[in-house]
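Undergrad: Please work out how this folds:
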Amino acid sequence: GGSPVHTAFLFPHKRDKQELKQLKANQTLLLEEIYNLTDLNKKVSSDLNIQVQNLTQEKENLRLQNQNLTTELDEVKNETQKLQKEIKNLKGQIETMDRHRNEQNASQAHPNCSSCQKGWTHSQSSCYSVNNAKPEDQKTWKEAREDCRGKSSHLTVKFVKDNSWNEKTIKGYWIGLRAVGREWRWIDGSELTNQ
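TA: Below you'll find the model as predicted:
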């Protein structure tokens, strides 16, 4: 009768050993998995840190770009203001020049508003200059017309009838009258009248 009792004690002991062996194997697998997960966690953390650093650097770059763009915008605004002032000054100069030109035109049309140039004679609404050329310097009608044009004027129209110059060496003066075809015309285009 002692044999069966001895066998009953051997089986549980064997079962415990197998169970312990299985637990140890499971523990090894779990340790490997923990190791792998720890390694993966380190890699993910490292990648995440790199991404955070990259994003932080990118954010800093964008901040610097924004700062540069703001500075550039301020410079463009300042340059625009300078150009606007310059345009305003130029417009003022143009207006002044236009005013002076209009005053000159008005003074030529209305000499009472302003005197003629030095050496020129005022009559009615215009200014006149008499060129007493020496015989060797006397000009043809065309040359006289060009000489007048060079002085921003033209040969006289209708002024001679009220004036005469008594110079012994001068036999006559060119005036702004010429024959066009069979008609006499003033150089301003008006026809010669009985006046």
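Undergrad: C-alpha from now on. contacts and neighbour counts both.
TA: Fine.
Undergrad: Shouldn't Arg185 be within a strand?
TA: Yes - assessed by DSSP: H, G, I helix; E, B strand; the rest coil, Arg185 belongs to a strand.
Undergrad: what's the burial count for it?
TA: Neighbourhood size, Arg185 [other C-alpha atoms under 10 Å]: 17.
Undergrad: next one: Glu60
TA: Other residues close to Glu60 by other C-alpha under 10 Å number 12.
Undergrad: Ok, the one 5 residues further on next?
TA: Counted with other C-alpha under 10 Å, the neighbours of Gln65 add up to 12.
Undergrad: and if you look at Lys59?
TA: Lys59 has 12 neighbouring residues, counting by other C-alpha under 10 Å.
Undergrad: Here is a second sequence; please produce its structure as well for comparison:
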Amino acid sequence: MNERRATIKRQTSETDIAMTIDLDGQGHCDVATGIGFLDHMLNAFAVHGLFDLTVSATGDLHIDAHHTIEDVAIVLGRAVHNALGERVGIQRVGHAYVPMDEALGFVAVDLSGRPYTVFRAEWGTPAIGQFPTDLVEHFFESFAVHARLTLHARCENNRNDHHGAEALFKALARALRMAVDVDSRRAGVPSTKGTLSR
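TA: Below you'll find the predicted structure:
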């Protein structure tokens, strides 16, 4: 198995982002986005997925957090896609339930090459710190599009938005970790079409 690591740099008039991910890491994380709750979620993603992740992002936070959150999700998706390469020998599909006190997050992913998202969660507050709660879904959708994967996510019994969002990010990490794991019995791509990367 080749090194499954990728570095992505993306600069626009709204954001400037540099990111490196190692899918076969140990959960080391060094992130700075200027949005405290986003940093917290990226750290949870790295730790629970056992991905080594470094992120440096600056954005137009004087406007709001939207562009930074969206663009970090885009770059994270592209980094995962590039690190996977041809997706040879992977499990392809993964899922995870993660409880966070009263909240129960569930995520299932299929590294199918076909971007699609189904997201179900209700929020009680407009924002968690500087992170608008309506952007949790947008983050997951943007990530799925650029990682080229199918993603289903839902949060149940959510009475605390911090708990609900964190349960979902941890579930995403654990589902993705399962999906990217190498299947020792599989020599090729887990698809009847013979490809997952196009």
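Undergrad: Any chance you could compute the TM-score here?
TA: The TM-score (TM-score structural alignment, normalised by the length of the first structure) is 0.20; 66 aligned residues with a C-alpha RMSD of 5.5 Å.
Undergrad: wait, Ala153 of the second structure sits on Val98?
TA: No - with contact defined as C-alpha atoms under 8 Å, Ala153 of the second structure does not reach Val98; the gap is 11.4 Å.
Undergrad: the more surrounded of those two?
TA: Between Ala153 of the second structure and Val98, counted using other C-alpha under 10 Å, the more crowded position is Ala153 (24 against 20).
Undergrad: Run a quick neighbour tally on Thr7 of the first structure.
TA: Around Thr7 of the first structure there are 10 other residues, counting by other C-alpha under 10 Å.
Undergrad: Who are the packing partners of the helix or strand where Val31 of the second structure lies?
TA: Element membership of Val31 of the second structure [criterion: DSSP states H and E] is strand 29-32. Applying 3 or more C-alpha pairs under 8 Å, 6 or more residues apart in numbering; DSSP states H and E, one finds that strand 29-32 of the second structure contacts helix 36-49, strand 52-59.
Undergrad: quick one on the thing from earlier: tell me the residues that contact both of Ala153 and Val98 of the second structure, please.
TA: Counting by C-alpha atoms under 8 Å, 6 or more residues apart in numbering, the residues touching both Ala153 of the second structure and Val98 are Gly105, Phe106, Leu168.
Undergrad: Going by distance to Ile74 of the second structure, which of the residues you listed wins?
TA: Nearest to Ile74 of the second structure among those, counting by C-alpha to C-alpha, is Leu168 at 17.6 Å.
Undergrad: any idea how far the closest residue in space to the closest one that isn't next to it in sequence lies from Met19 of the second structure?
TA: Of all residues not flanking Leu168 of the second structure in the chain, Gly105 sits nearest, at 4.7 Å (C-alpha to C-alpha, 6 or more residues apart in numbering). Going from Gly105 of the second structure to Met19 of the second structure by C-alpha to C-alpha, to the nearest Å gives 26 Å.
Undergrad: between those two, who's got more neighbours?
TA: The residue with more neighbours, out of Gly105 of the second structure and Met19, is Gly105; 26 against 21, by other C-alpha under 10 Å.
Undergrad: Just the element for that one, please.
TA: Gly105 of the second structure is part of strand 103-110 when elements are defined by DSSP H and E.
Undergrad: for Glu70 of the second structure, same thing?
TA: Counting by DSSP H and E, the element that carries Glu70 of the second structure is helix 66-84.
Undergrad: Show me which parts of that helix are buried, residue by residue.
TA: Buried residues in helix 66-84 of the second structure, defined by neighbour count with 16 or more other C-alpha atoms under 10 Å: 66, 68-84.
Undergrad: Do a quick rundown of the helices in the first structure.
TA: Listed in chain order, the helices of the first structure (DSSP state H) span 2-109, 141-149.
Undergrad: Only the buried residues of the shortest one, if you could.
TA: Of the residues in helix 141-149 of the first structure, those with enough neighbours to count as buried (16+ other C-alpha under 10 Å) are Trp141, Ala144, Arg145, Glu146, Asp147, Cys148.
Undergrad: Among those residues, list the two that are farthest apart in space.
TA: Farthest apart among these by C-alpha to C-alpha are Trp141 and Cys148. That separation is 10.6 Å.
Undergrad: mind checking which of the helices and strands packed on strand 29-32 of the second structure is nearest Ile8 of the second structure?
TA: Closest of these to Ile8 of the second structure is strand 52-59, at 9.7 Å (criterion: C-alpha to C-alpha).
Undergrad: which helices and strands sit right next to that closest one?
TA: Helices and strands in packing contact with strand 52-59 of the second structure are listed as strand 15-22, strand 29-32, helix 66-84; criterion 3+ C-alpha pairs under 8 Å, 6+ apart.
Undergrad: Next, format the ones you listed as CSV and append distance to Val93 of the second structure.
TA: CSV is the format used below for these (distance: least, C-alpha to C-alpha, whole Å):
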stretch, distance to Val93 of the second structure
strand 15-22, 19
strand 29-32, 24
helix 66-84, 13
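Undergrad: circling back: looking at the shared contacts of Ala153 and Val98 of the second structure, which is nearest Val31 of the second structure?
TA: Val31 of the second structure lies nearest to Leu168 out of those, by C-alpha to C-alpha, at 18.9 Å.
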